[in-house]
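Trainee: Provided below are the primary sequence and the corresponding predicted coordinates.
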Amino acid sequence: AFRTRSSKKGYWFVAQQQLTTHNGDASRGLNIAANATFHDKETNLVDNYQSLMLVYKGPFDARPKDDVGIGAARLHVNNDVKKNAELLNVANGVSDYDNPLYTPIRETEYNFEINYGFHVTNWLTVRPNLQYVVQPGGVDKVDNALVAGLKIQST
């Protein structure tokens, strides 16, 4: 049977540290950042998420305001969501992922990204990226994905 809950709690952790400078320039160099969130397991689809990023600001003397980044992230779907999907599949008498009645079993997704930020002007940054997603949506039956993206940011 389905349950209803009224619960809203969560925790997060964020850390960022500059590790190096570029030729003594503190506005340039290697930075590391980590992020972790833990969500209410009673009410949230995703119960935890972690990421780790390395960003080098000003990698080239000719482009001192550009940055290059690499990162990895892990997203975990709440175990209750998995159990609910398993129960629905049993109730519907299905076990084949290709059956339209099948509810996908979701667990953990992993994402790896590399990007480069072109600081075009003081108000415009263009950031192409390439991502590799393992188990998209946390579903191991879904093929891993290579995704290209473009972020245009103005201030």
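Mentor: Arrived safely.
Trainee: hey, let's count contacts and neighbours off CA atoms from now on
Mentor: Will do.
Trainee: any chance you could map the helices in the protein?
Mentor: 79-92 (DSSP state H).
Trainee: most residues in a single strand of it, which one?
Mentor: For the chain, the longest strand by residue count, based on DSSP state E, is strand 108-121.
Trainee: With adjacent residues omitted, what lies nearest to Ala148?
Mentor: Leu130 (4.6 Å; Cα to Cα, 6 or more residues apart in numbering).
Trainee: Let me see the contact set for that neighbour.
Mentor: Leu130 makes contact with 113-115, 146-149, according to Cα atoms under 8 Å, 6 or more residues apart in numbering.
Trainee: which two in the residues you listed are spaced the farthest apart?
Mentor: Asn115 and Leu146 (13.6 Å; Cα to Cα).
Trainee: more neighbours, these two?
Mentor: Neighbour tally, Asn115 and Leu146, criterion other Cα atoms under 10 Å: the higher count belongs to Asn115, 20 against 13.
Trainee: ok, structure two:
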Amino acid sequence: VYCGPSGTGQAVKTVNQLGMGLVAAAYLEAVAFGFLAGADPEAIIQGVGGDEDWRKHLASVARQARDGRADDILVKFPELPYFLREAKERGFQAPMTQALFEFLDAGPRDWVDNMDRPRVAFWHQLRACASAPLTAPTPTTRSSGTKP
């Protein structure tokens, strides 16, 4: 895809990477909220699932959290300082990116990304800061014929 003059291809790549990271963080945060509120993971998956791509992605994140694999979801932590520096140089404020970076920067760099760079797992940080254990609640069993 032709993106324009020299340098704009990098900007398009940044849009892609930043969008992926921010969306992943938003979905993880939403799922964490549901878990902390006691929502059954299956209810979250079924309640948000659907044919739209964003619904499929959110349900996938919920499945990964339910299955104990949410620490594997990348929010592009190693790239955040670059994105913030670029934004500042262009006179653009990136408040969501800044908040995500500050939240993660305090955490342990115990994971690596797909390029073997140290990273902080967003889900780990959410768990570390939660006032209650951030695990998938145990589904409740209902006998047939009872109303929720």
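Mentor: That came through fine. On a predicted model such as this, the values are computed, not experimentally measured, just so you know.
Trainee: TM-score of the superposition?
Mentor: Overlay of the two chains. TM-score (TM-score structural alignment, normalised by the length of the second structure): 0.24; 64 aligned residues with a Cα RMSD of 4.9 Å.
Trainee: Return the set of buried residues in the longest strand of the first structure.
Mentor: For strand 108-121 of the first structure, a neighbour-count test (16 or more other Cα atoms under 10 Å) marks 108-119 as buried.
Trainee: Go through the residues you listed and say which is closest to Ala72 of the first structure.
Mentor: So of the buried residues of strand 108-121 of the first structure, ranked by how close each gets to Ala72 of the first structure (Cα to Cα), first place is Phe112, at 4.5 Å.
Trainee: if I look at the closest residue to the closest one other than its chain neighbours, how far off is Gly29 of the first structure?
Mentor: Of all residues not flanking Phe112 of the first structure in the chain, Ala72 sits nearest, at 4.5 Å (Cα to Cα, 6+ apart). Ala72 of the first structure sits 20 Å away from Gly29 of the first structure, going by Cα to Cα, to the nearest Å.
Trainee: now do Trp12 of the first structure
Mentor: Using Cα to Cα, Trp12 of the first structure is found at 26 Å from Gly29 of the first structure.
Trainee: more crowded one of those two?
Mentor: Gly29 (20 against 12).
Trainee: Could you report the distance from that one to Arg127 of the first structure?
Mentor: 18 Å.
Trainee: for Ala36 of the first structure, same thing?
Mentor: 24 Å.
Trainee: try Gln16 of the first structure
Mentor: Relative to Arg127 of the first structure, and taking Cα to Cα, Gln16 of the first structure is found at 21 Å.
Trainee: Pick out whichever of the two has more residues nearby.
Mentor: Arg127 (18 against 13).
Trainee: How much space separates that one from His76 of the first structure?
Mentor: From Arg127 of the first structure to His76 of the first structure the distance is 27 Å (Cα to Cα).
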